[in-house]
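Engineer: Got a sequence here, can you build the structure:
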Amino acid sequence: MEVEVKLRLPDSAAHQKVSDLLSPFHLKTHLQENIFFDGASSELSSKFAILRLRFYDGDSLCVVSLKAKATLIGGISRVEEDEEPIDPSIARACVSEPLRFGSVINSNRILKRARDEFGCGDKGFVCLGGFRNVRVVYDWEGLKLELDESQYDFGTSYEIECESADPEMVKKKLEEFLTGNGIPYSYSKLSKFAVFRSGKLPE
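Structural biologist: This is a model prediction of the structure:
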């Protein structure tokens, strides 16, 4: 179970202010490309699950993830997540032709789970599309903060996230940081995938 605090920033100005304040604590920046898939008969989405390929910094790394049973309440996200690296060249081929997943399904634990637990792939896979994300990672007061700029076809959204086993403590700490610096925020109500699927930025 992945547990994260997710706070939404209203605009690029708030995002820039957070970026400036956290710059001394910068660890790394990733350019991510997220592509989502379902079974041809909606085997995953009908059970509230998601299959995602995430490419990092071009094709330097690709990870396949299976997410299920997601909740997002009061800015705290909980989701069952399982992931495993996959050869980026194979992943790109699967994006172009999702039927190619069939040739690698037995050699990848996540794809096997999608088939064995959800029946996904028996009739093939379909690509749902995706979005790009610029993720900047910081080590701030013992926390690993991730500042996201998510670029959808219909606009850009901004979010700060932190994975923790004690989300209430982290949320309080982040709220104090943002409020103390006059940065507006709200609790994220939708996952990035849900925003992508809705076709519009959250209100």
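Engineer: contacts, neighbours, all on C-alpha from now
Structural biologist: Fine.
Engineer: Which helix or which strand is home to Ile90?
Structural biologist: Per DSSP states H and E, Ile90 falls inside helix 88-96.
Engineer: from the chain's centre, how far out does the following helix or strand past that helix sit?
Structural biologist: Going down the chain from helix 88-96, the next helix or strand is helix 101-104, by DSSP H and E. Using CA atoms, centre = their mean, to the nearest Å, the distance from the centre of helix 101-104 to the centre of the chain it belongs to is 24 Å.
Engineer: If you count neighbours, what's buried in helix 101-104?
Structural biologist: 101-102 (16 or more other CA atoms under 10 Å).
Engineer: Longest helix in the protein, please.
Structural biologist: helix 167-180 (DSSP state H).
Engineer: now for that helix, which elements pack on it?
Structural biologist: Packing partners of helix 167-180 (3 or more CA pairs under 8 Å, 6 or more residues apart in numbering; DSSP states H and E): strand 2-9.
Engineer: Next, the angle helix 167-180 makes with the strand it packs on.
Structural biologist: Angle of strand 2-9 versus helix 167-180, following axes from the mean of the first three to the mean of the last three CA atoms, to 10 degrees, is 20 degrees.
Engineer: Also this sequence, please, to line up against the first:
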Amino acid sequence: MEIEVKIRIPNYENYKTLISVFAPFHVKTHNQHNNFFDGVSGELSDRRAVLRIRFYNDPPVTKCIICLKAKALLVNGVSRVEEDEEEIDPGVGQECVSDPTRLVDLAESSRIMKRVKDEFFGGKKDGLGFKGLGGFKNLRNVYEWKGLVIEVDESSYEFGTLYEIECESSEPEKAKELIEEFLKKNGVEYSDSVASKFAIFRAGKLP
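Structural biologist: Purely as a prediction, here's the structure:
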């Protein structure tokens, strides 16, 4: 179970202020390319699950992660979601993006794809089918601050840009309070996130 604080930053001006005040705590930056998939008959989405392949950094890609998420719940700026991740060869990931039917073959070597086959397709060997849903880019700046790992995201959709803070924590309410105090102190406007990045992508508009 992944538990994260998710706080939305309303616009570019506040985002730039946030990046500036967090600058002393910066540790790394990721260029992420997110691609999503479902069964051809909605086998995953019908059960509130989504399959994602994420590439890190612009070409040359340095890392590729396949991820299965399920049963997401976002309440009062705290997200709880079942998440399972696995690193795969970037070349194989690119093949799956270009041709989602390659995901069927990946079930032979990937723990996560074997889970998908067993849990969402009843373990059958024939009749598995996948479709690509598209995706979006995300620029992620990572900071270490007050014992927390803070991720500040600039997510670029075809219909607009989302700015968001994420912070994974076993004590989300405490972490959220610390972050909000920091934002108020530095004059950064914010609000609780009300939808996941994937939900926003599927809706086709910013909340």
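Engineer: Mean deviation, the helix holding Ile90 of structure 1 versus structure 2?
Structural biologist: Following superposition, helix 88-96 of structure 1 is found to deviate from structure 2 by 0.6 Å on average (mean CA distance after the TM-score superposition for structure 1).
Engineer: Give me the contacts around that helix.
Structural biologist: 35, 53, 55, 59-62, 100-101, 127 (CA atoms under 8 Å, 6 or more residues apart in numbering).
Engineer: matching residues in structure 2 for the longest helix of structure 1?
Structural biologist: Aligned by TM-score structural alignment, helix 167-180 of structure 1 corresponds to residues 172-185 of structure 2.
Engineer: Next, the buried residues of the matching stretch.
Structural biologist: 172, 175-176, 179-180, 183.
Engineer: And the contacts of that stretch?
Structural biologist: 3-5, 18, 78, 148, 167, 169, 189-190.
Engineer: again, but for stretch 112-125 of structure 2
Structural biologist: 43-44, 66-68, 84-86, 103-104, 106-108, 128.
Engineer: Could you list the buried residues of that stretch?
Structural biologist: 112-117, 120-121.
Engineer: so which of those comes closest to Leu139 of structure 2?
Structural biologist: Ile112 (25.4 Å; CA to CA).
Engineer: Can you say which helix or strand has the aligned residue in structure 1 for that closest one in it?
Structural biologist: When structure 1 is aligned by TM-score structural alignment, Ile112 of structure 2 is paired with Ile110. Using DSSP H and E, Ile110 of structure 1 sits in helix 109-118.
Engineer: need the strands for structure 1, in chain order.
Structural biologist: 2-9, 26-39, 49-56, 61-73, 76-85, 125-140, 143-152, 155-163, 186-187 (DSSP state E).
Engineer: Does the shortest one pack against any helices or strands, and if so which?
Structural biologist: If you count contacts as 3+ CA pairs under 8 Å, 6+ apart, strand 186-187 of structure 1 packs onto strand 2-9.
Engineer: helices and strands around the strand it packs on, which ones?
Structural biologist: Against strand 2-9 of structure 1 (3+ CA pairs under 8 Å, 6+ apart) you get strand 76-85, strand 155-163, helix 167-180, strand 186-187.
Engineer: nearest to Phe131 of structure 1, of the ones you listed?
Structural biologist: That would be strand 155-163 among the helices and strands packed on strand 2-9 of structure 1, by CA to CA, at 9.9 Å.
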